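Q: Sequence first, then the predicted structure:
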Amino acid sequence: MDSPIHTANGRPLGAMEQLFWSWDQHCPNHFVLAAEIDTRFSLEQWRQALDSLQVRNPLLGARIVDVASGGARFVPEPELMLPIRIATLGELSWQVEAGRELLEPFDTQTGPLCRLTLLENDQCTIILFIAHHAPLDGMGATRLLDELIQLVCGKSLPPKPAVQAPELMLIDERRLLPTPTLPTNEDFTNLRMITDKPPHLETLTIEAEMTRQLVARCRDEGTTMHGLITAAVLVAGRSLHKEWCERPVRVATPVNIRGLDPSFEDAMGVFMIPARTIEESPQNTQIWPMATALRHELLPYVGREGGLIGLNLLSSVVEPSLSNEGALNLLTSVLPWDLVVTNLGRISFKGEHSAKRVQALWGPMVSSGLSGEQVIGVATLNDVLQLSYTTYQPISGLLTAVEQALKQSLAV
């Protein structure tokens, strides 16, 4: 996908964006980000803010057009209004509402590619920011949430310049580095059956004091919070799920590459590469050695060279002519996974209104459609660690066991 075409009428989908678009046509894989703010605003205020957000980020109101000669591209439609739904918080939990949103697909042929659900009571508002995965990743969604709250609080923000997909922006530098080949893979994972039942969705809060203790211990052990959380999920899952005890567990980690270029920082688009590691030892229950090993396994994917080589690999396997069936084959037989740990890291809002108003953040909540997939979303705000668990085939008691594993990690 190395033909840089970019006009005011939209832009081509990048490699990862095309995969998300193709996979979504087999099984919806849009995502939800949830945030709690300490106040309420009128529908008119939200409408004005969302309209302004769309002007600033035109891809929110885009549709996706499949152009036979050049592949799929985003085409902004300024007249499209992003939907807003308001409901009362308390009649149903926000987790139930988020699960319902994950059942409701986007029509990419007509657009738009984002919507907003607001759950209100007298004390607070839960914002459910729902986005198709082709024009946006989880880190990008946190940036848009920051902008939305600034706008609804009355701040004016200018339009942002459009940014191409990362592999096109960095094409000259990428050409200086090798392109790896995909490993042959005998694994295979079916897609889950599509039903009208929403996914299982639950959350876990690790309070600030314990989170700070975990961060300090990770530093002492030479690992990361991501490595520790992934290890805790593996230890917990193997204590509860027989299948994970009988074979290696395939773990997917979205790796943020927004640091490769300053223009990526606040841009709409998918600025991540998928990393897959395999936990081979079902008997391994030592959390700190596992966390350290997981960190080292991810090192080839991080940093500038790792990100560029990852983009080379994506560009080599995802051509504009890639069929939906070819994309599905990549998901089910080349890159299948059992567990996704998608970590937004330590969130720092740029806007003073966002930093003041946002009390908690959860997500991303998402499902790729693979059978048996377990997805853990991770977000840390004000030193409070929030885990979200999304799956259509839940492992009963998983988050409780994860919390116990994290507590025990501080005792060894």
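A: Looks like it arrived, so ask away. Numbers count the residues shown, from 1 in each chain.

Q: C-alpha only now, for contacts and for neighbours.
A: OK.

Q: Show me the helices in the stretch 51-200 of the chain, by range?
A: 94-103, 138-152, 166-169, 171-174 (DSSP state H, counting those that start in this stretch).

Q: I'd like those as CSV, with distance to His241 appended.
A: Below are the helices of the stretch 51-200 of the chain laid out as CSV (distance: least, C-alpha to C-alpha, whole Å):
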stretch, distance to His241
helix 94-103, 23
helix 138-152, 28
helix 166-169, 38
helix 171-174, 42
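
Q: Got another one to weigh against that:
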Amino acid sequence: MRQLHSAVERATAPAGESLPPQEVRPLGAFENLFAAYCEEASATFTLMAELEGDITKVGIRRALDQVQARHPLLAVGIRRNASGRRVFVRSARAIPLKDLPTGAVPWELAAGLEIRRRFDVEAGPLMLASVRFEAKSVRMFFTFHHGIADGLSAAFIIQDFARALSGERLGSFFDAATLDRRLALLPREAPAVPEEAGPTDARGVLDPQALQRWGRGMSAMPIVASHGFARDFTRRLREVARFHDATVHAALSVALARAMGALRPWGRPICVMSPISLRGMLGVEGECGIFIGGGSAALDPAGDSFWDEARKARAALEPFMNNEAAHAMIAGMTAFRDNDDSPAGARAGFAAGFDFDAMLTNLGALPIEARHGRVRIKAVAGPIVLASVQDEHIVGVATLEDEMRLTYTSVAPLSGLLKRVEKKLFEACAGW
């Protein structure tokens, strides 16, 4: 009935008069913060997927169309409505697909170019795709405006893409509910983080210097590097971390801080920011959207015991892994929006809640299947992130079939950082 009504409206509209795009819903607090920030800066991220099988350009186009039909937020743009509120509007455009030349250029260089691509935000869609055919595989780059997706969204979309390539028919999600609304359905818990602290700010103070670091745009070319760990070592790291009452993520955080400290004098603890998935708490699986919180750990790059520091890193993040902390985060973001819904207000929101020396965005063991009929996801790398933060060092981690891959993005990279992270982890696991 709604489709028929829309068709009648189009048929009866005066000649030459275009109808406004159909509104989907207002943006949630986190979505709006990203959208405001991206009006003057960038919060773009890319995941690279290497696939094997009988894959053609026609099949890729068809699979992208099926994925777009499955996820409502892959067919939207962002505009302001008559009330001045940012809303998602329907986009009739297909996900753009770009061919990348085959050659000797490393895929990391291509990724650095991909995260600089611009979106037509009002017209949409807010996902871009690129393909590079290689001798024995195909590399796909899936690039997202951060206002519609988190890193695990991209992983689920890669899985859906592989399923569609294999000939499987995809169902559709008919709901694109906000994190705010889903949180409101959960019972409240005892407060873990004071709401007046801001989004996820352990310090609770807006540092003017931090504010100046955010929103630097995309004037410099980001450099992307990657490094993979053998399956045996990935399993060993998991076992050793468990033995020490820590986590792989905590171990990675400590190794990253120590590697950074070895490459550059800091004279203070290094703040490692960690996005935290809220999907398990919310019961969200397979959907595209923003379902994350975040917390940080201040880590001494010259600390005595690696595993003591790892336990501290784990403990530092635990207060942010509950729905009350998520409520506090959304309350802080809503306050920033109500006070100043401009890019400057968004910069202040991010600086207050998410400022960092390094970001470790770890997707963990990806909750996706690698094999789909005659198509196999051979590798996933990322998230590859451009956050427009001065002196940003962002490491994405994705583990598929026990193969963990680190991807480092920075406009001013520390030479050999990932190799040093590996060395620190090897040393921490020696003798176990």
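A: Perfect, thanks for sending it. If you're wondering where the values come from, they're calculated on a predicted model, not measured in any experiment.

Q: and of the helices of the stretch 51-200 of structure 1, who's closest to Thr211 of structure 1?
A: For Thr211 of structure 1, the closest of the helices of the stretch 51-200 of structure 1 is helix 138-152, at 20.7 Å, according to C-alpha to C-alpha.

Q: Provide the aligned range in structure 2 for that closest one.
A: Using TM-score structural alignment, helix 138-152 of structure 1 lines up with residues 151-165 of structure 2.

Q: Quick check: buried residues in the matching stretch?
A: Going by neighbour count (16 or more other C-alpha atoms under 10 Å), the buried part of stretch 151-165 of structure 2 is 151-165.

Q: ditto for stretch 405-412 of structure 1
A: Here stretch 405-412 of structure 1 shows 405-407, 409 as buried, counting by 16+ other C-alpha under 10 Å.

Q: Just give me the closest of the residues you listed to Gln286 of structure 1.
A: Nearest member of the buried residues of stretch 405-412 of structure 1 to Gln286 of structure 1, counting by C-alpha to C-alpha, is Ser409, at 9.0 Å.

Q: The nearest residue to the closest one once chain neighbours are set aside: what's it in contact with?
A: The shortest distance from Ser409 of structure 1 to any non-neighbouring residue, by C-alpha to C-alpha, 6 or more residues apart in numbering, is to Ile287 (6.8 Å). Going by C-alpha atoms under 8 Å, 6 or more residues apart in numbering, Ile287 of structure 1 touches 228, 231-232, 235, 405, 409.

Q: Could you measure from Ile287 of structure 1 over to Met210 of structure 1?
A: According to C-alpha to C-alpha, to the nearest Å, Ile287 of structure 1 stands 17 Å off from Met210 of structure 1.

Q: The residue nearest to Phe320 of structure 2 when sequence neighbours are not counted in helix, strand or coil?
A: Closest residue in space to Phe320 of structure 2, ignoring its immediate chain neighbours: Gly295 at 6.0 Å, by C-alpha to C-alpha, 6+ apart. Classification of Gly295 of structure 2 by DSSP: H, G, I helix; E, B strand; the rest coil places it in strand.

Q: tell me, what residue is most central in structure 2?
A: With distances taken as C-alpha atoms, centre = their mean, structure 2 has Gly151 as the residue nearest its mean C-alpha position (3.3 Å).

Q: Out of the helices of the stretch 51-200 of structure 1, which gets nearest to Leu113 of structure 1?
A: If you check each of these against Leu113 of structure 1 by C-alpha to C-alpha, helix 138-152 wins as the nearest, at 12.3 Å.

Q: Identify the residue of structure 1 aligned to Thr46 of structure 2.
A: By TM-score structural alignment, Thr46 of structure 2 lines up with Val32.

Q: May I ask you to confirm that its match is in contact with Ile126?
A: No. With contacts counted by C-alpha atoms under 8 Å, Val32 of structure 1 stays clear of Ile126, the gap being 12.0 Å.

Q: Tell me the one of the buried residues of stretch 405-412 of structure 1 nearest Asn9 of structure 1?
A: Leu406 (49.0 Å).

Q: contacting residues around that closest one?
A: 214, 229, 232.

Q: Chain neighbours aside, what residue packs nearest to the aligned partner of Ala197 of structure 2 in structure 1?
A: Using TM-score structural alignment as the criterion, Ala197 of structure 2 maps onto Thr181 of structure 1. Among residues not flanking Thr181 of structure 1 along the chain, Leu313 sits closest, at 6.8 Å (C-alpha to C-alpha, 6+ apart).

Q: need the contact list for the one you found.
A: 179-182.

Q: Check the secondary structure at it for me.
A: Per three-state DSSP, Leu313 of structure 1 ends up helix.

Q: how about the strands of the stretch 251-400 of structure 2, start to end?
A: In the stretch 251-400 of structure 2, the segments counted as strands under DSSP state E, counting those that start in this stretch are 270-277, 292-299, 358-365, 371-372, 375-386, 394-400.

Q: Save the ones you listed as JSON lines, and put in distance to Met218 of structure 2 too.
A: Compiled in JSON lines, the strands of the stretch 251-400 of structure 2 are given as follows (distance: least, C-alpha to C-alpha, whole Å):
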{"stretch": "strand 270-277", "distance to Met218 of structure 2": "21"}
{"stretch": "strand 292-299", "distance to Met218 of structure 2": "24"}
{"stretch": "strand 358-365", "distance to Met218 of structure 2": "18"}
{"stretch": "strand 371-372", "distance to Met218 of structure 2": "37"}
{"stretch": "strand 375-386", "distance to Met218 of structure 2": "8"}
{"stretch": "strand 394-400", "distance to Met218 of structure 2": "15"}
